[in-house]
Each structure stands twice: as structure tokens, then as C-alpha cells.
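Asks: 3D model of this:
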Amino acid sequence: MRVALELFLARAKGSVLYKLLGFSSLVLTTLIWGTSFAFIKLSMTEIDPFTYTATRTLIASVTLTPALLARKLRGVVDYTSFKRGFITGLVYSTGLCLQAAGTAHTTPSISAFVTGLSSVHVHFYTA
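Replies: Here you go, the predicted structure:
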């Protein structure tokens, strides 16, 4: 199945269909990302930020665990990688919790704007 998909994409490269698929994927990703802030705002009226973050992290963990185990079986993941990933996940979850708490006190558009600025801030912090 994967070989057939790669063959299809290799033939389609440069075609209008390939460009339309790429553009559609970009629009869909933007739509999902943008609407998530409205859903976060709505969920903050029902649950607290910690519960929201815990639920989101649990769903991500359950979803990604099979991929992690598959990589472990291939020898790609070692203890150091796992430890670094765990620490990164804790930092990310803390950021999500703070973002959810902040969204409860502002509009979804401002929350999306501030979150979008984080990619710009990274360059200033690392420079």
C-alpha cells in the first residue's frame, strides 16, 4: 500500500492534482489549528485547565505509544531519548496548561495570535 502511494505521488509531482492536494492539506491544517482555540475557550467554561491538559496529554500518549514501541523494537529509541522526550513532554504540557488558563481570560483570536508569536520568539531566545 505504501509503495503504491509513493508511486502515485512520484507520478503526480508537478501536476495540478499534486499542487491542489498540497494546498488543500495546508488549508485543512490551518482550519483545524485555528478552530482549536475556539474549542479550548468553550472547554474552559466546563473544565479547569489542568483537566483539559491531562485529557489532551492522555489522548496523545495513547495515540503515540504504538509508534514509540515500534521505534523501540527497531532500536531507534534508547533510554536517553525517552528521558529527553519525557522532559520535553512535561514542559509542553505545562505550556498547554498555561495557555488553556490564559484562554479562559481572553478571546480565542488573541490566544491564537500569542501562540503564533511563539515561533518568532524562539529565534530571539536562541540568538
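Asks: Could you use CA atoms for every contact and neighbour count after this?
Replies: Fine.
Asks: Work out for me the element residue 77 sits within.
Replies: Residue 77 is part of no helix or strand when elements are defined by DSSP states H and E.
Asks: One more sequence to fold, the one below, so I can look at both together:
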Amino acid sequence: MRILRADALLLLVAIIWGVGFVIQRMAMESVGPVTFTGVRLLIGTLSMLPLLPLARRLAPKTLKPVSRRRLLLGLTGAGLAMSFGAVLQQAGLVHTTAGIAGFITGLYVVFVPLLGLLVGYFVRWTTWVAVLVATGGLYLLSVQGQPTINPGDGLVLLGSVAWAAQMLITGWLALRCDPVRIAIFQTAFAGVLTLLVALPWEQPDFGAVLSIWPELLFSGVLAVGVAFLLQTIAQQDAPPAHTAVLLALEAVFGAWAGWAILNEQLTGIQIVGCLVIFVGIVLAQLRPPRPLEQRNATSPLN
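Replies: Sure, this is the predicted structure:
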């Protein structure tokens, strides 16, 4: 039942992020990518602060012991990974098409199990098959057989690796700290760091920032505050690789949102890509993942 709850939460996160991808593209017409990222992360942080009194109730019944030093290192690492992932993705969108950016970002479905192997995470063979199938679906949905190579692609690719690292670290943290504090620390750290970069680099026009307040509210409250908190709660029960496969649905919902909001048309190949991703999700469910305590028993992160 807990696995089903985790899957439902991750599905909701994928919907929010998919729609949020379109909202982010709309906001790029008014402000720089780093400024937008920093402001939305801090808005997300503020939206979660009222939940602090509920922090212990949302934590796992039994938290794994960890020193304050290791916990702080983990939180800092997750915050850094979130900073790099968000900024590189937004910066890459300036130089590449949304379709290719969506495909490359979705490659975290590959990077999560690959990075996980390096730190001793167990990955089932069914998950590897699901990863390959979902990656093929992402390609059909986003690139449509005509990829182009430019600097923006490289930025988004590096961002995808950063998001994979963020998922792995969050999976480790989820068993050692309550999800509210994990999410707040990550977003606050990433938001402050990102704005410190934005001020000298982009010299933001705060009038322009205020002009996109609807996009900032959606991206901050929902795509950051709600989504990252739900992701952290879900990762108490869902393995990182399993999480990545489900979140690959972000590309499907992003394509749907592009059609509904921006009147973008889905081709036959894109529809096939959506169906292939769904097949990958089904494959990931064929054999329920082991409990996280068993799954990570041999990981050097423990």
C-alpha cells in the first residue's frame, strides 16, 4: 500500500512538473533563467514554512540514525544538485528547442540507476528494462528523430545529471530526516545561491519579475513547494531508479500541456512516444521494489 501511495504522489509530481515546463517557457520571455529559478525556489520555500509544525508527523515512523555532520553534508549536497539542475535546465532552454530539452532532461531516468550503482544501490533488472523503454519513448516524444547539437543541449544534459544526483541524495535523506525540513533546506539553499549568481550575471529587472507573478506563483508554490515535498515523501518508500522512471511521465504531461495551453500539435510519432513511456511505467511496476531499508543495506551511503 505504501508503494502505491508513493507511486500516486510521484504521478502527481510528474503532472505538476509537466505543466510547469510550459509555464517556465512562457516566463523566459520576460526574465533571465537564473533570476526566474532563484525567485521561484524562494517562493517555494516560503510556501512550505507553514508546514513545519507537521514535520514530525510526515517523517518515517523510524528514522535511521545519522550524525548531524553527515545530515548537513547530505542536505547541502542536495541543495547544490538542485541549484545546478534548475539553473542549467533554464539556461539551456534559451539555446535549444523545448522538445530536445525535454528529452535530455528526461535522461535522468538513465543517470539515476547509473549513478546509483556507483554508490551501491540495488537496481532490479525489470527497472533497467523500464529505463530503456522509457528513454525510447522520451526520444520519440521530444526529438522526433531529428536531434540537433548546440551548447544548450550540453547545459541541459549536465542539468539532467544534477537532477539524478538530487534524486539519489533525497532518497538517502528521506530515511533520516522529515520531508518538510529536507525540502525547505534544499529549496532555500538553492534559491539563495541562485539569486547570488543572478544579481551580478543577469542584473534582473524587478519590474519584469513582478510582471510574471502568475508564472512565479505556479512555479514556486506548486512546481517547487508542493512537488518537491511530495517527491521527498514518496522517496521514503520508492527507490531512486523507480522514482526516475515514474517522473519520466513529466515529458508526457508537458506535451499535453503544450497542446492545451500553447496550442502545440502532437504528431503521430509523439503519441507513440507517450504510449511507449506508459509501457515503461507498467514494466517498472511488474515487481514491487524491496523496502528501502533492505534495498540500501549494502550502500556505502548508509
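Asks: Give the residue farthest from the middle of structure 2.
Replies: residue 207 (28.9 Å; C-alpha atoms, centre = their mean).
Asks: Under a three-state scheme, what state does that residue occupy?
Replies: helix (DSSP: H, G, I helix; E, B strand; the rest coil).
Asks: For residue 213 of structure 2, see how far away it is.
Replies: In this view, residue 207 of structure 2 and residue 213 of structure 2 are 10 Å apart by C-alpha to C-alpha, to the nearest Å.
Asks: Spatially central residue in structure 1, please.
Replies: Nearest residue to the geometric centre of structure 1 (C-alpha atoms, centre = their mean): residue 33, 8.6 Å.
Asks: Please pull up the equivalent of that residue in structure 2.
Replies: Alignment note (TM-score structural alignment): residue 33 of structure 1 maps to residue 163 of structure 2.
Asks: need the contact list for its match.
Replies: By C-alpha atoms under 8 Å, 6 or more residues apart in numbering, the contact list for residue 163 of structure 2 reads 81-82, 85, 108.
Asks: so which of the residues you listed is the most crowded?
Replies: residue 108 (28 neighbours; other C-alpha atoms under 10 Å).
Asks: Just confirm that residue contacts residue 161, I think it does.
Replies: Yes - contact status for residue 108 of structure 2 versus residue 161: in contact at 6.2 Å, counting by C-alpha atoms under 8 Å.
Asks: Secondary structure element holding the residue nearest to the centre of structure 1?
Replies: Assigned by DSSP H and E, residue 33 of structure 1 falls in helix 16-43.
Asks: same question, residue 80 of structure 1
Replies: In this structure, residue 80 of structure 1 is located in helix 79-103 according to DSSP H and E.
Asks: Just give me which of the contacts of residue 163 of structure 2 are shared by structure 1.
Replies: Counting by both residues aligned by TM-score structural alignment, their matches' C-alpha atoms under 8 Å, none of the contacts of residue 163 of structure 2 remains in contact in structure 1.
Asks: for these, which one is nearest residue 226 of structure 2?
Replies: Set against residue 226 of structure 2, the nearest of these by C-alpha to C-alpha is residue 82 (15.3 Å).
Asks: aligned partner of that closest one in structure 1?
Replies: Checking TM-score structural alignment: residue 82 of structure 2 goes with nothing.
Asks: now swap in residue 235 of structure 2 and tell me
Replies: By TM-score structural alignment, residue 235 of structure 2 lines up with residue 103.
Asks: Run through the residues that contact that match.
Replies: The neighbourhood of residue 103 of structure 1, defined by C-alpha under 8 Å, 6+ apart, consists of 37, 40-41, 44, 111.
Asks: now it: how far from residue 57 of structure 1?
Replies: Separation of residue 103 of structure 1 from residue 57 of structure 1 (C-alpha to C-alpha): 18 Å.
Asks: what's the answer for residue 68 of structure 1, then?
Replies: 15 Å.
Asks: Then residue 72 of structure 1?
Replies: 21 Å.
Asks: Between the two, tell me which one has more neighbours.
Replies: Set residue 72 of structure 1 next to residue 57 and count neighbours by other C-alpha under 10 Å: residue 57 wins out with 17 against 14.
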